[in-house]
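**Q** Predicted coordinates and the sequence they were generated for:
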Amino acid sequence: MDAFYASVEQRDDPRLQGRPVAVGGSGNRGVVASASYEARRYGVRSAMPSLTAQRMCPDLIFVKSRFDVYREVSGQIRDIFHRFTDLVEPLSLDEAYLDVTDNKIDMPSATIIAEKIRSLILEETALTASAGVSFNKFLAKIASDINKPNGIKVITPGEALPFLEKLPIGKFHGIGKVTARKMNDMSIFTGADLKKWTEIDLVRRFGKVGRHYFRIVRADDYREVNPNRIRKSIGAERTYKEDLTEITAMKEKLTYLAGVVHAYMAKADNYGRTVTIKIKSSDFKIITRSRSFQQEVRQLDDLVQITHDLLENNQEEIDRVRLLGVSISNLMREHDGLGIQLEFDF
């Protein structure tokens, strides 16, 4: 879906149409959950602190999230998907993989199916969607972002390798900004540059994920579309150019990371009960500390406070910090469809 939450708000409130809109809180601890394309022109992006977004776009309009509405619309969209195939793997409320190799309308063209789905979504929800069509997940995911908003991109088997060779390394799905910078330092700027490296050398530089990089640049991705996919955790971490030495500075960084994680949870509508912080010191010693709760942690303020408490309770172990991370596990979607664990009172 195109800027899903923001597009729903613009659809439901005509006064917001054509204006820069951000879904999320506007306070000091607010985080952008979704930004309209009018706001994105100013550099506003999801998971960005609201204060930063406001500075980048002074006319930005903040709208409180309505996840009940987003879930309802998401259900409508998934119903459309299932008219064509039962092999639907949702990634979040607004995104999914579909395997249409064998489909319910006996249509041999995945491109035509994608266009039919996009047309039905527009007709039934008044929202636009973009599609990527290809022969594996990796290429379909990349293709889906190319002609946004309201577009479609097809990558055929014959086009795949030339396409990947020309693709900037930062556009590869799964290669983030930090890894892209590291690759740039290795003179890897495009897929063609990445392809020059052997699998052994990539593993030496990047560990196990180096095998993944070796395969994807060759369009090798044999993952199946899994309609029963369960996510185990949601997290974010950052490495800092200069070591953090003050608890106050560490708390500020944790507040930001908690906001990123909360935005991910909200987008996926998947909250968890176990909060973990990760601390890596300047000598590369790693400390992880967790706290579990009976109910899911749903409020951002609660998540921030928990991370701060975990930090404060372990101050004696912390000196100079080069990396901080926040993650949440024991997600509620892990328990969907599972039996109830009974407890015996001993």
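**A** Now that the structure is in, tell me what you want to look at.

**Q** going forward, measure contacts and count neighbours with C-alpha atoms only.
**A** Fine.

**Q** Just list the residues touching the nearest residue to residue 268 once chain neighbours are set aside, thanks.
**A** In space, residue 268 comes closest to residue 92 once its chain neighbours are excluded; the distance is 4.2 Å by C-alpha to C-alpha, 6 or more residues apart in numbering. If you count contacts by C-alpha atoms under 8 Å, 6 or more residues apart in numbering, residue 92 has them with 267-269.

**Q** ok, now with 10 Å
**A** With contact taken as C-alpha atoms under 10 Å, 6 or more residues apart in numbering, residue 92 is in contact with 74, 264-270.

**Q** can I get the residues you listed in JSON lines with secondary structure?
**A** Listed next are the contacts of residue 92 as JSON lines, based on DSSP: H, G, I helix; E, B strand; the rest coil:
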{"residue": "74", "secondary structure": "helix"}
{"residue": "264", "secondary structure": "helix"}
{"residue": "265", "secondary structure": "helix"}
{"residue": "266", "secondary structure": "helix"}
{"residue": "267", "secondary structure": "helix"}
{"residue": "268", "secondary structure": "helix"}
{"residue": "269", "secondary structure": "coil"}
{"residue": "270", "secondary structure": "coil"}
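
**Q** Strands of this structure, residue ranges please.
**A** In the chain, the strands defined using DSSP state E lie at 21-24, 32-35, 61-63, 88-92, 95-98, 131-133, 152-154, 233-244, 272-281, 286-292, 321-331.

**Q** and the ones you listed as a markdown table, adding distance to residue 105?
**A** As requested, those are exported to a markdown table (distance: least, C-alpha to C-alpha, whole Å):
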| stretch | distance to residue 105 |
| --- | --- |
| strand 21-24 | 37 |
| strand 32-35 | 34 |
| strand 61-63 | 40 |
| strand 88-92 | 15 |
| strand 95-98 | 14 |
| strand 131-133 | 17 |
| strand 152-154 | 20 |
| strand 233-244 | 36 |
| strand 272-281 | 38 |
| strand 286-292 | 47 |
| strand 321-331 | 36 |
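
**Q** Out of these, which is closest to residue 302?
**A** Comparison of the strands of the chain against residue 302 by C-alpha to C-alpha identifies strand 272-281 as nearest, at 10.5 Å.

**Q** this is the other structure I want to compare:
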Amino acid sequence: MEAGPDKEYSRKIIHIDMDAFFASVEQRDNPELRGKPVAVGGGSERGVVAAASYEARRYGVRSAMSSRIAKRKCPHLIFVKHRFEVYKYVSGQIREIFAEYTPLIEPLSLDEAYLDVTENLKGMRSATHIAQEIKYKIKKATSLTASAGVSYNKFLAKLASDHRKPDGLFVVKPGEGEAFVANLPVEQFHGIGRVTAERMHQLGIRTGLDLRAQTEDFLRKHFGKAGGHYYKISRGQDDRPVEPDRVRKSVGSENTFERDLETLAEMQLGLAPLIDDVWKWCERTRIFGRTVTVKIKLNDFQNLTRSRSSLLPIKDYAFIEQMAYDLLEENFPTPRPVRLLGVSISNLEDTQPYEGKQLTLNF
């Protein structure tokens, strides 16, 4: 059963997305980089761009692009080494500003989050005014700009924050969602990636209006369970709540090597710091997992993965280390040389005692 109009429009959701966050922090802290095309990460022939400034994006440079392609698109691109501790600190500053308005904060990454401000700590009636205040406070505290989307559900708020970037604020009011998505290309819909968009194009679906013209049965036939989701978002519908206590499902670390690895000894040496990274996170957070996974990417970009699980959370470094090395050896000899290794732990459990608190808001 679909929600009625009153229920559907009862929420006030804000999506905040920092503008070119990593690159903007680097330009803020180094005046010589301002106004220039900057890529965070990469640099080496085998590297990958973690983030790109807007100046670099004008040349087609994007995150997750190989350094080689990025340099080809923008020959005068400036690569800078990432500083994740700085980005985490700034993200913490931004999170403190969010918390002034609502406890219902769902972080998606260091640089973006959903906020449910339907009932908020300042008693403000206008979500748009809250978004304006948050943007102002972020700029004042960090000297960085953020874009905000305001709407009655998460899907529309996310689309809205992308609509006027950078430093934008866009509002999709109750009743406007269906019209707002009608003319948007499907590849702009959050949750529809490049491959899915190409499949939709082959079916003659290029815009939100084209998507809305399809029956739910047709979409489920071609896209499985996701078809039901596509049916709803083509109508601007999304009933997902903001989830402030979203549990992290896994933690991992991986590395692309400067040269391909061929021997088991080289791979073990490459795996060691990745195991250390994951273990340090587990120790620091006191969150441990039951499943260890080793990822191996060959130089033809084929991925091999192996996992092994324990009945109880693994709280012994030596145990995790041995499991990871055993999983690596099970894949050796590899069909081709290895360009990337990764280690992750999933099925996480928080081992710290937790005292739940319920917040009551009276207006």
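**A** On my side now, so go ahead. This structure is a prediction, so every number in the text was calculated from the model and none was measured.

**Q** picking that back up, list the ones among the contacts of residue 92 of the first structure that the second structure also has?
**A** When you map the contacts of residue 92 of the first structure onto the second structure and apply both residues aligned by TM-score structural alignment, their matches' C-alpha atoms under 10 Å, the shared contacts are residue 74.

**Q** Minimum distance to residue 195 of the first structure: which of the strands of the first structure has it?
**A** strand 152-154 (22.3 Å).

**Q** what span of the second structure lines up against that closest one?
**A** Per TM-score structural alignment, the counterpart of strand 152-154 of the first structure in the second structure is residues 169-171.

**Q** Just give me the mean distance for that stretch relative to the first structure.
**A** Following the fit onto the first structure, the mean deviation recorded for stretch 169-171 of the second structure is 0.8 Å by mean C-alpha distance after the TM-score superposition for the first structure.

**Q** Just give me how far that stretch sits from the chain centre.
**A** How far stretch 169-171 of the second structure lies from its chain's middle: 21 Å, per C-alpha atoms, centre = their mean, to the nearest Å.

**Q** how about the nearest residue to the residue mapped onto residue 99 of the second structure from the first structure, chain neighbours excluded?
**A** Aligned by TM-score structural alignment, residue 99 of the second structure pairs with residue 82 of the first structure. Spatial nearest neighbour of residue 82 of the first structure, chain neighbours left out: residue 88 (7.4 Å); criterion: C-alpha to C-alpha, 6+ apart.

**Q** for the one you found, what are its contacts?
**A** 78, 81-82, 96-100, 225-229.

**Q** if you set the cut-off to 6 Å instead, what comes out?
**A** Residues near residue 88 of the first structure by C-alpha atoms under 6 Å, 6 or more residues apart in numbering: 97-98, 227.

**Q** One more: residue 28 of the second structure?
**A** By C-alpha under 6 Å, 6+ apart, the contact set of residue 28 of the second structure is empty.

**Q** That one pairs with which position in the first structure?
**A** Match for residue 28 of the second structure (TM-score structural alignment): residue 11.

**Q** just residue 206 of the second structure next, same as before
**A** Matched to the first structure by TM-score structural alignment, residue 206 of the second structure sits across from residue 189.

**Q** any idea how far residue 122 of the first structure is from the match of residue 28 of the second structure?
**A** Distance, residue 11 of the first structure to residue 122 of the first structure, by C-alpha to C-alpha, to the nearest Å: 11 Å.

**Q** Include distance to residue 112 of the first structure when you put the contacts of residue 92 of the first structure into CSV, please.
**A** Converted to CSV, the contacts of residue 92 of the first structure look like this (distance: C-alpha to C-alpha, whole Å):
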residue, distance to residue 112 of the first structure
74, 22
264, 32
265, 33
266, 32
267, 29
268, 28
269, 30
270, 32
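
**Q** Tell me the one among the contacts of residue 92 of the first structure nearest to residue 244 of the first structure.
**A** Distance to residue 244 of the first structure, by C-alpha to C-alpha, is smallest for residue 264 among these, at 25.4 Å.

**Q** quick one: the helices in the second structure?
**A** Along the second structure, counting by DSSP state H, helices occupy 5-8, 21-29, 54-57, 67-73, 84-99, 127-142, 154-163, 177-182, 194-202, 208-212, 216-223, 226-233, 264-285, 317-330.

**Q** tell me, the first one lands on which residues of the first structure?
**A** In other words, helix 5-8 of the second structure. On the basis of TM-score structural alignment, helix 5-8 of the second structure is assigned to no residues in the first structure.

**Q** Between the two ends of stretch 44-51 of the first structure, how far is it?
**A** End-to-end distance (C-alpha to C-alpha), stretch 44-51 of the first structure: 11 Å.

**Q** Return the distance of the equivalent of residue 216 of the first structure over in the second structure relative to residue 8 of the second structure.
**A** Taking TM-score structural alignment, residue 216 of the first structure has residue 233 as its aligned residue in the second structure. Here the distance between residue 233 of the second structure and residue 8 of the second structure works out to 13 Å (C-alpha to C-alpha).
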